[in-house]
Each structure stands twice: as C-alpha cells, then as structure tokens.
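Enquirer: curious how this folds, go ahead:
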Amino acid sequence: MLFDTHMHLNAWQFKEDREDAIQRAWDAGVKYMVVVGFDHETIPLAIEIAEQNEHIYAAVGWHPVDAIDMTEKELTWIEELSEHPKVVALGEMGLDYHWDKSPKDVQKEVFRKQIRLAKKLDMPIIIHNREATEDIIQILKEEDAQSVGGIMHCYNDSVQYVQACLDMNFYISLGGPVTFKNAPLPKEVAKEVPLDRLLIETDAPYLAPHPNRGKRNEPAYVRLVAEKIAELRETSLEEIAQQTTENALRLFRISSKE
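Expert: Purely as a prediction, here's the structure:
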C-alpha cells in the first residue's frame, strides 16, 4: 500500500487519460494520493479530482514562481477552499530562485502570508524549494512554522540541511531523482532520514524515475521510488511502503477523515 504524497493529475499532461492514470496507480498498489493545486487553473481541478476519488486528497496553495500574481483575494480564496473536507494541506508554497518571474522579496512575502494562514487554520504546509534552502529555513524559523510542520517536497539538497528540517517538524519527501544514476544527494538523504519522517512522491508529470526518466511521470511510478529507497536502506519494499504510508496518513490526519 503506497502513498503518492505529491502529484499533479490536474496538469494538462493528463487531460486525455487522467482516469486511466488513476487506475494504473491503483493497480500498482498506490492506495492514497494528494493532488496539488498551485494557481487559478490547477486549484479547482485538484479539488474536483479529490471529490471524484475516495482516496485522493487535495492541497491548495500558491506557487512561488507566480507569487507576483497573488493578491489578498487569492489568499482569501485559498482560506475558503481549505475548509473543504478533502483538502489536507496548504501548498505548494516556498521560494524558487531558478526562475525570475517573481522578485525574491515578493516571493518571501507571499510565502510568509501562506505560513501565517496555515498556522491560523492549523494545517500542514508543502514546501517548494529551488535554489533557496537557507532563505526557506530562515523564514520557516522566523514564522514558527514548526507549530504546523509539513513536507519538504521533492527534497534534493544535501544531508546537512535535513536535521534543521526535522527539528522544525517537517517530513522529508523523495521522488524520482533518488533513482537517477547521476544524483548522489537524494540517495544519501534516503539512507539518513529517520524512517518515521520519510515520505515518497512522484511530482507527476515531472521528474519520472528511472527507467522512465525523460518521459511523462505518473503516480503509479511512486512504486519505483519506494523500491529504490528500500534498496538503498537494505530493507524491504513492504517496510518502506508501510512506514511512508503511515507517516503520510498521520501528517495529513487522514484516518480521521475516512
């Protein structure tokens, strides 16, 4: 029983075969999924997909790349949607210094506003981090994000930052890159993270794991991520599947929703 904690079946890449992709995930042993919405188009569809599928849940937030487009209206909208029974987290939110659409100061302010909203609502947050680790950790500390905790989504940084994340009540989530032959960092992290703080994800349709790298990713492939982590930790797929699923159910408080 696997849990894909972060995917985007609401992306245009799944427009033609979304239901088939969901069925392939069920067939691969993926019982639970969280579909993440992050802008005007993907947030409503994330909730719609969650409403239509018993074991699919939604997260809603505003992506840092588009921070410049977020106003108080969007923040209020996200707050209203958070009351939906299938919404289990806020995000993805954070900082992205790779793209230059939104200035860093704007990204930081939007990030802080969403953390404060999560604290108001007592909901975990999903962190998007690209080339901004130290600033993200600083903001999480300054905003006392530890009180709600959450996920370091698709963690792809060095082991040295893992403990800081764990100390702030965050889980470490690994995706396709842990299977890449030329990606040593996530492999090191996979071996070091305490098993009770580890999550798995696909980030579908992006970052497909080996041997599907370069192709469209989909939730069924989270099994490949779990298999690689089991190999790296010298344990069984069953143990990784069971523990990461238990971790996700606990974080998202899903047992109380079923």
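
Enquirer: all contacts plus neighbour counts: C-alpha atoms, from now on.
Expert: Will do.

Enquirer: Lys86: how many residues sit nearby?
Expert: By other Cα atoms under 10 Å, the residues close to Lys86 number 24.

Enquirer: got a list of what it touches?
Expert: Ile47, Ala50, Glu51, Ile56, Tyr57, Ala58 (Cα atoms under 8 Å, 6 or more residues apart in numbering).

Enquirer: surely the fifth one meets His84?
Expert: So that's Tyr57. No - the criterion here is Cα atoms under 8 Å, and Tyr57 misses it with His84 at 10.2 Å.

Enquirer: of the two, which one has the most company?
Expert: Neighbours per residue, other Cα under 10 Å: of Tyr57 and His84, the larger number sits with Tyr57, 27 against 12.

Enquirer: which of the helices or strands spans that one?
Expert: strand 56-60 (DSSP states H and E).

Enquirer: check Val34 too.
Expert: Here Val34 is assigned to strand 30-37, by DSSP H and E.

Enquirer: longest single strand anywhere in the chain?
Expert: Criterion DSSP state E: the longest strand present in the chain is strand 87-96.

Enquirer: between strand 30-37 and that one, find me the angle.
Expert: Orientation of strand 87-96 against strand 30-37 (axes from the mean of the first three to the mean of the last three Cα atoms, to 10 degrees) gives an angle of 60 degrees.

Enquirer: for strand 87-96, packing partners?
Expert: Strand 87-96 sits against strand 30-37, strand 56-60, helix 104-121, strand 125-130, with contacts defined as 3 or more Cα pairs under 8 Å, 6 or more residues apart in numbering; DSSP states H and E.

Enquirer: switch the cut-off to 7 Å
Expert: Secondary-structure packing of strand 87-96 (3 or more Cα pairs under 7 Å, 6 or more residues apart in numbering; DSSP states H and E): strand 56-60, helix 104-121, strand 125-130.

Enquirer: list the buried residues of the second one.
Expert: Same thing as helix 104-121. Residues of helix 104-121 classed as buried: 104, 106-112, 114-119 (neighbour count, 16 or more other Cα atoms under 10 Å).

Enquirer: who's in contact with the residue nearest to Ala67 when sequence neighbours are not counted?
Expert: Once flanking residues are discounted, Ala67 sits nearest to Gln107: 5.3 Å by Cα to Cα, 6 or more residues apart in numbering. By Cα atoms under 7 Å, 6 or more residues apart in numbering, the residues touching Gln107 are Pro64, Ala67, Leu95.

Enquirer: here's the other one to compare against:
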Amino acid sequence: MPFPEAGKAVQIVDSHCHLDFPDFDGERDALINRAREAGVGRMVTICTKLRQEPDVRAIAEAHEGVFYAAGTHPMSVAEEPMVSVEDLVALAAHPKMVGIGETGLDYHYTAESAAAQQESLRIHIEAARKTGLPLIIHARDADDDMARILTEEHQAGAYSCVMHCFSSGAALAQAALDLDFYLSMSGIAAFPRSTELRDIFGSAPIERILVETDSPYLAPPPHRGRRNEPAFVTRTGAVGADLFGLSYEEFAAQTSANFDRLFTKATA
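Expert: Coordinates of the predicted model:
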C-alpha cells in the first residue's frame, strides 16, 4: 500500500477533527506542526457545543491552515439550549468558519431525544441554506430518519452536505449521493474488518469522497486504540488510494479538490 514519507510536498486535508478537546491540552501547536510535516496542509476543527465556539474559533485564528465549523452535536441537543438559525448565520460571518455542524441524528446513545435532534437538524439545514456553507452530518443508527429528513429538506431548498465519518449502510450512502452530497472516510474505513464499509466507499464516485480523522477518536492502524491526531489522516488516505486504485498523491489531490469544491471558504 502506498504511503508518503514525512515532509513530502503532497498535501491532504483533514476535513474533520476536534482540536479543542482536552485530549490535546498542552500540545496543540506540536500536533498541528506534526500534521503539517506529514503533509496535512489544512484542517477543519469542529465545535460541538455553541458555548465552546469562542475556544474553537481561537484555535483557528491562531493557526494558518486551520478552519472551523460550529453547531450542536445531536448527542448534546438535550442538554444544550436549542440553537437558532440566526445564531448560526451570525457565527458564519467569521472568515474562518467554513461549515455548519456537526449536527445530525444519533439513536445509538441518545434515542430518547430523537424529536429534539430532528428539530435541531432542520435548524442547522436552514442555516446551511442561508449561509451557503456545507452541512456536516453525524449519523448513527438513524439511517431511515436521516435519509428522509435530508431528502425532504433538499426538496424544500438545496444545500450542500458531507456525511462525516460515514459508517452507516449502503442505502443512506446512496440517498446522500443522490443529493450530490459527500461521504467522508475516517479511520474506521482502515480497520481490517470494515470490508463492507470500504465497498460502500469504493462504489461511490471518487469526486464525492473526503477524508478525516475525527481525532482524537478512531485512530487508523497502526495507531488503533490510541489517541488519534490530524497527522494520521495520511494513513486513511493510503487506504483510500488503494481502494480506488490510485497513487497516494493522486488520491490526496482528488480529495483535496473535493474539499475545495465543498468548503469554498477554506480553499487554498
């Protein structure tokens, strides 16, 4: 499997990470530098609770090539104030805020708040429409409702979207692709037993694929079970390159172009 050496000029994007999480306290500058040395030229750090937006924004402001997105994670909807379209639109005026979310549905851990999650999701979708920024979706054990809401809302008014850390079924993947949305590969796609998931990605158009770490979670082999970080997106990129029959350089270039097409405010 092709893999780049540290320091090579090939650039890849980590489209989803959580640099504000306490896992990285005391070494954010070092891990961002490690990512750059590995060829990760840009990162999007994700705010999952709006009260934490100032901290996430500050990280993006302090580092070239680091952008951010903001929203209320579905697992936090029940314990956080319901977000408003107006709040999200106001935050989106910042030049380094490049996406809306993450939002979505999670019935694995928080099914009891399904109704509130759906309300929050529709609010985020409206903010994505109004701002023109891409929606960032988290989906777990909610495929039917997710496909239905995304489709209903798209019929009511178009918006762009990425299914972050996609690990759902083929039907939801196809529903997303039918709406011209993007699927993002995380370290899960590099796990040895993720054959079915790799098949879903491999059957999608390469022009609709992004890569991410979702760090500090889901480190790909050989780092599995340890803390993930943006530099490790190159490992998932190597798996993606192999899956699509491309060199690492070709896959990195294609997914970076895909990122530019979706996250227009973060273009190089």
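
Enquirer: re the thing from before, contact partners of whichever helix or strand comes after the strand holding Tyr57 of the first structure?
Expert: For strand 56-60 of the first structure, the succeeding helix or strand toward the C-terminus, using DSSP H and E, is helix 72-81. Identification of contacts with helix 72-81 of the first structure by Cα under 7 Å, 6+ apart yields Val60, Gly61.

Enquirer: mean deviation of helix 72-81 of the first structure from the second structure?
Expert: Aligned to the second structure and superposed, helix 72-81 of the first structure gives a mean residue distance of 3.7 Å (mean Cα distance after the TM-score superposition for the first structure).

Enquirer: just to revisit the earlier point, run through who's touching the longest strand of the first structure.
Expert: Strand 87-96 of the first structure has contacts (Cα under 7 Å, 6+ apart) with 36, 38, 57-65, 107-108, 111, 118, 123-132, 136, 252.

Enquirer: against the second structure, where does the strand holding Tyr57 of the first structure fall?
Expert: The counterpart of strand 56-60 of the first structure in the second structure, counting by TM-score structural alignment, spans residues 66-70.

Enquirer: with the first structure overlaid, report how far that stretch is off on average.
Expert: If you overlay the two and look at stretch 66-70 of the second structure, the average distance to its match in the first structure is 0.7 Å (mean Cα distance after the TM-score superposition for the first structure).

Enquirer: mind checking how far that stretch is from the chain centre?
Expert: When distances are taken as Cα atoms, centre = their mean, to the nearest Å, stretch 66-70 of the second structure is centred 10 Å away from the chain's centroid.

Enquirer: cool, stretch 108-119 of the first structure as well?
Expert: With Cα atoms, centre = their mean, you get 17 Å for stretch 108-119 of the first structure.

Enquirer: ditto for stretch 156-167 of the first structure
Expert: The answer for stretch 156-167 of the first structure is 16 Å, by Cα atoms, centre = their mean.

Enquirer: how about it, which residues are buried there?
Expert: Buried residues in stretch 156-167 of the first structure (16+ other Cα under 10 Å): Asn156, Asp157, Val159, Val162, Cys165, Leu166.

Enquirer: what's the following helix or strand past the strand holding Val34 of the first structure packed up against?
Expert: Note on strand 30-37 of the first structure: by DSSP H and E, the next helix or strand toward the C-terminus is helix 42-52. Here helix 42-52 of the first structure touches strand 30-37, strand 56-60, going by 3+ Cα pairs under 7 Å, 6+ apart.

Enquirer: closest to Gln242 of the first structure out of the ones you listed?
Expert: strand 30-37 (11.3 Å; Cα to Cα).

Enquirer: give me the mean distance between that closest one and the second structure.
Expert: Mean for strand 30-37 of the first structure is 0.5 Å (mean Cα distance after the TM-score superposition for the first structure).

Enquirer: what does that strand contact?
Expert: Outside strand 30-37 of the first structure, the residues touching it (Cα under 7 Å, 6+ apart) are 1-9, 43, 46, 55-61, 92, 220.

Enquirer: okay, the longest strand of the first structure sits on what stretch of the second structure?
Expert: So strand 87-96 of the first structure sits over residues 97-106 in the second structure, by TM-score structural alignment.

Enquirer: mean shift of that stretch relative to the first structure?
Expert: Mean for stretch 97-106 of the second structure is 0.4 Å (mean Cα distance after the TM-score superposition for the first structure).

Enquirer: rewinding a little: distance to Lys228 of the first structure added to the helices and strands packed on strand 87-96 of the first structure, as JSON lines?
Expert: Shown next, in JSON lines, are those (distance: least, Cα to Cα, whole Å):
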{"stretch": "strand 56-60", "distance to Lys228 of the first structure": "24"}
{"stretch": "helix 104-121", "distance to Lys228 of the first structure": "32"}
{"stretch": "strand 125-130", "distance to Lys228 of the first structure": "23"}
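
Enquirer: how long is stretch 54-74 of the first structure end to end?
Expert: Terminal residues of stretch 54-74 of the first structure are spaced 27 Å apart (Cα to Cα, to the nearest Å).

Enquirer: same question for it: list its buried residues.
Expert: By 16+ other Cα under 10 Å, the buried positions in stretch 54-74 of the first structure come out as 55-68, 70.

Enquirer: and for stretch 219-232 of the first structure?
Expert: Buried-residue list, stretch 219-232 of the first structure, by 16+ other Cα under 10 Å: 219-230, 232.
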